[in-house]
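# Mind folding the following:
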Amino acid sequence: MGDVVKDEYSTDYVAGQDNIQKFGLDLHAPVFPITAVLVLTFVIGTLIFPSEAKEILDGAKWWILGQFDWFFLISANIMVIVALSLIFLPIGKIRIGGVDATPDFSTLSWFAMLFAAGMGIGLMFWAVAEPVAYYTGWYETPLGVEAETPEAARLAMGATMYHWGLHPWAVYSLVALSLAFFAYNKSMPLTIRSAFFPLLKDRVWGWPGHVIDTMAVFATIFGLAASLGFGAQQAASGLDYLFGISATVNVQMAIITGVTAAALVSVLRGLDGGVKVLSNINMALAAILMFFIIFAGPTMTILETIWITSSSYVSNGLALSNPFGREDETWFHGWTVFYWAWWISWSPFVGMFIARVSRGRTVREFVTAVLLVPTVITVVWMSAFGGAALEQVQEGIGALAEDGLTDVSLASFQMLSNLPLVGITSFVGIILVLVFFVTSSDSGSLVVDSITAGGKTDAPTAQRVFWVVMEGAIAAAMIFGGGEDALGAIQAVAISAGLPFTAILLVMTWGLLKGLTHERKLLLAEGKL
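As a prediction, the model looks like this:
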């Protein structure tokens, strides 16, 4: 037994102790009223003044891209280094929830929920469009390589994997670990502000914490709305492709309305009966579709593409991570900076959701699973979809080869049209998008409600219903306000929400390292590690 070490990270604050409990609600003031009013203002203002809203969003996007592109890249690079370090450092032995904690979910269900929450709609939307865009030089190629060359094909897969590999999952893992550690090991509220306790101490329960949680809600709800917007576009394009239902703005908004209603049902069923069940169903469907493409498509090409994707990702990672002196500034701003802002704006949602389902795992097990397992799965997924699509383009087969990338939301269906059972596979693709849509909305509302209820995980269901409706309303407002350039409006919202939260994540990472280091000293002194 070593020397006695005082626990500096203990607090008497109880989740929700400052809440207002009226009319059957349990609201944390001022976080809930401020965020609710500002979100409603955004939705109403965008619907009433769509052209003015689009102008403001575009202006904000291009200003941020011009001034802070380096900040996004350097911040994400730091998070990858820290996350990988946690796997090997001694603090990796610490168990989330304490030395006797056991996992709440099976490993397979855990992986399914991690993956469905963390990527979801994006994998269906971009798995074909992104490699094809890079290969053909849709508006510029990565690192300035010549379009439609063998080098462009290799780099297209490597750059796609760069955006969907270690960087996003490093961001998610650090946010999730921060939340899980302070909530389950230190009995603090399950909310973003708790991760700042090592730096702010009890001041975190005052106005500094209100600011942090309010910014987290904005980042979460607008990052989610961006994904829901993409999902609505792709589902509408799929319906148009299969059934001739024109993919108009009204159709997209109708899809958002229908999926929001389904998310409400999932909310009412709870975490086990809602998100868990849907995540398992979706991962099974996704696996079936991926293996169908591998074996019904150009199997040897796809297997070769797995190696090409992996090796290109590794060999080009440093060049793609460099924010200075880029020859491909248009590509870099339009893709990488947008992705990093999107991942960061998603991180409170994905991080808190992962934290909710990860009690009982060691830090090493947690980071290894959250960082490496999804990356490996994504390599195979992108190689299947992207490899099949690139071969079709190179061989002159189908619409992607003949017409080019005319509609990114349609690209996956155009690739599937050149494989057997096109009607079935395209329909499964639409179902995947819609169910990913539902799980994202449901689990996102769970997270936002927890933050706006002061970290309580058992707040009244009516509050989650409110946030589900708000997520759908923001996505619909962006589709409506963006008009023909809805994709640009979605990107602008994600980038604007991601910038301020990037600074918060860097400070949160510092607080996490301080907290884990202190916890290891405590456990060693008690003979428990």
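
# From here on, just use CA atoms for contacts and neighbour counts.
Fine.

# mind listing the strands in the chain by residue range?
19-20, 27-28 (DSSP state E).

# distance between stretch 185-194 and the chain's centre?
Taking Cα atoms, centre = their mean, to the nearest Å, one finds the center of stretch 185-194 at 21 Å from the center of the full chain.

# Would you mind measuring the gap between the ends of it?
12 Å (Cα to Cα, to the nearest Å).

# cool, stretch 193-201 as well?
Taking Cα to Cα, stretch 193-201 runs 10 Å from one end to the other.

# before we go on, could you also do this sequence so I can check it against the first one:
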Amino acid sequence: MLTTKMNPRVFWGASLIIGLLLVFAVAAPEFSDRVFKTAQAWVIDTFSWFYVAAVAGFLGVVLFLALGPTGALKLGPDDSEPDFPYISWLAMLFAAGMGIGLMYFGVAEPIQHYINPPEVEPRSFEAAREAMVITFTHYGVHAWAIYAVVGLSLAFFAHRKGLPLTLRSGLSPLLGKRVNGPIGDAVDIFAIWGTAFGIATSLGFGVAQMNSGLSYLLGIPNTAWVQVILIAVVMAAATASMMSGVGKGVRRLSELNLILAILLMLFVLVIGPTGFLLKALVQNFGAYLDHFVTRTFTLYAYEPRAWMADWTLFYWAWWIAWSPFVGMFIARISRGRTVREFVLNVLLVPAGFTFLWMTVFGNTAISLDMGQAAGAISRAVTADLSTALFHFFEELPGTTFTSGLAVLLVAVFFVTSADSGALVIDTMASGGADDTPRWQRMYWCVMLGLIAALLLLAGGLGALQAATLVAALPFAVIMILLSIGLVRQMNADVAGRTIDTEAPPLSEQLKRILSPASRREILRQVDRTGVPALEGVRAGLEAEGLDAALTREDDGLVLTASVGEGGRGFHYRLTARPRPRPALTALDAPEGRRAMEWRLMAHSADVARPRDVTGFTQDQLVSDVLDHLQRWRMA
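Coordinates of the predicted model:
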């Protein structure tokens, strides 16, 4: 019999909705395409103001949280350390968020804005400058602010508050216990099917570009069936990577991704017009800053034009639709980071790399199209976006090498998006569990490949892409609720950590230094916060079918549990312990005669040294127990 750790309502509910939409798109591709694209056009036209205002608001919220007092909060217990090295963490951020898009649109988008700009003369120097500002806007901090809202909410409530790593957890400050009912199920189901179709449509773009590259290099036919075979091959690699887990397969592939991308970009930078590109990068960034506020709020209200719906509003909806996937993934890999570190790195580092990438490929393409290519690149972009990159490489030395490296890079991006996407969906469908059975992870990986393959064969890729964008509207509302819950809970954490009485914060800090806690005060904390926190964990372990007990001791209490293979014993002990008060001057009494202060210390099976948890709230103690239980199981 198969073991399972799923939430049945979410797992099978999402599977049913995915199946129904897939049948509709495959059985009647032309009709479904019309229905979904009509709905998409109506949503974007009617709610364009809402999308623009919401995205600006998301950017404001995450900056407010990062730069204010909440920025010092840890995404985990206060003593937690990051799970991944900094460079590995950045590599995974980059690979999950923008991968295939950089390859597919790195040449195509700047060229498209250059030949069809919204405001200036096409194919002019003004059009070239405007093309880069627009591209930077679409791939810059606005996109990553959308991801950061979802990722920060998930990471904060999961790693710090000990709640499941699911979207519903972020709504707990607003809904309370109701978040575990039908409303929470609906939110998670909605996020799963939106994520599944968003990833599947992007994978469809990826295999189209891979097929174009292989056709260019090896003469392989550029057909739907070849692309289906490519999907099968790459999804097999994605399944193997996913089975090895985030710490091995996904991390290593993300690092390989980043290395290959940098090599390809450096090659184009060195072989291309290097001096011009470096100057263009600086000028592009300056123009981006100069137009930042204007582009943030542009809607062409006084002179309506279809360009806005086709580009900026399309991108805002697409990033919102992708945010459950990217947000969940970056939350999962960001435990131990501070809020400030999370937000600033998520906003600035991938966006900065993207600006460099788009300058190197976009400005080189525009420069070549104006000169030696004589319009060949823009004609290729107009004819078939998937071939644009390879026509671009024809204008540079080492065409075969660069085209081959590009195909490899697309394949690795494909694998990374697929395996991380399947892990994210499986986590949401399993109530936040990250140690699910293999068959569940494989199920979602196969599902993603099946969706992409069937849609390619039936011609329904555009219909499901439109459906995903329609789904972005209600999810934008969910994101607003996540933002409200996040701000409310983070501010409460800051207040709870520094304001325990009616005295001003400075007075409270002086009191703690000059009049440290007595034994009775620490034992009162054990009764007030320690007992309910550890009793909640004990009850949760027993609900999972594990043996657990909470025992009172003279100076505290201890939680014991038998977990994992062979029933290994885990313990978590809270103990009141004295220590000499710090000597404030050289005239203080020596340590042997110094007055004593009392602290609440936590001891757990995974580490030898005790930790000071004096003043921890109930939620913080629960998070600390879960954090060390996870470390102990992985040891």
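
# just the strands of the first structure: most buried one?
Sort the strands of the first structure by mean neighbour count, taking mean count of other Cα atoms under 10 Å, and strand 27-28 sits at the top with a mean of 24.

# helices or strands next to that strand in the packing?
On a contact count with 3 or more Cα pairs under 8 Å, 6 or more residues apart in numbering; DSSP states H and E, strand 27-28 of the first structure meets strand 19-20.

# now the strands of the first structure in CSV, with distance to residue 78 of the first structure?
As requested, the strands of the first structure are exported to CSV (distance: least, Cα to Cα, whole Å):
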stretch, distance to residue 78 of the first structure
strand 19-20, 36
strand 27-28, 33
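
# so which of those strands comes closest to residue 248 of the first structure?
Taking Cα to Cα, strand 27-28 is the member of those nearest to residue 248 of the first structure, at 37.9 Å.

# Quick one: map residue 380 of the first structure onto the second structure.
Under the alignment (TM-score structural alignment), residue 380 of the first structure pairs with residue 356 in the second structure.

# start and end residues in the first structure for the strand ranked longest in the second structure, please.
Longest strand in the second structure, counting residues (DSSP E): strand 568-580. Matched against the first structure by TM-score structural alignment, strand 568-580 of the second structure finds no partner residues.

# circling back: quick one: residues contacting the match of residue 380 of the first structure.
Listed by Cα atoms under 8 Å, 6 or more residues apart in numbering, the contact partners of residue 356 of the second structure are residue 281.

# what separates it from residue 415 of the second structure, distance-wise?
In terms of Cα to Cα, residue 356 of the second structure sits 24 Å off from residue 415 of the second structure.

# continuing past the longest strand of the second structure, what's the next helix or strand?
As assigned by DSSP states H and E, the chain's next helix or strand after strand 568-580 of the second structure is strand 596-604.

# start and end residues in the first structure for the following helix or strand past that next one, please.
With elements assigned by DSSP H and E, the helix or strand that comes after strand 596-604 of the second structure is strand 611-612. Strand 611-612 of the second structure lines up with nothing in the first structure when matched by TM-score structural alignment.

# Now the element after strand 611-612 of the second structure, going C-ward?
helix 618-634.

# so residue 560 of the second structure is in which element?
Assigned by DSSP H and E, residue 560 of the second structure belongs to strand 556-563.

# Show me what that strand is in contact with.
For strand 556-563 of the second structure, contacts defined as Cα under 8 Å, 6+ apart pick out 523, 526, 531, 534, 538, 541, 546-552, 568-576, 633.

# and it with strand 568-580, angle?
Taking axes from the mean of the first three to the mean of the last three Cα atoms, to 10 degrees, strand 556-563 of the second structure and strand 568-580 form an angle of 160 degrees between their directions.

# on that earlier part again, any of the contacts of strand 556-563 of the second structure buried? List them.
523, 526, 531, 534, 538, 541, 546-550, 570-576 (16 or more other Cα atoms under 10 Å).

# For the closest residue in space to residue 122 of the second structure that isn't next to it in sequence, give me its contacts.
Once flanking residues are discounted, residue 122 of the second structure sits nearest to residue 115: 5.0 Å by Cα to Cα, 6 or more residues apart in numbering. Contacts for residue 115 of the second structure (Cα under 8 Å, 6+ apart) come out as 122-123, 127, 378.

# can you pick the most crowded of the residues you listed?
Counting neighbours by other Cα atoms under 10 Å, residue 378 comes out on top of the contacts of residue 115 of the second structure with 27 neighbours.

# Tell me how far it lies from residue 431 of the second structure.
Residue 378 of the second structure is 48 Å from residue 431 of the second structure, where distance means Cα to Cα.
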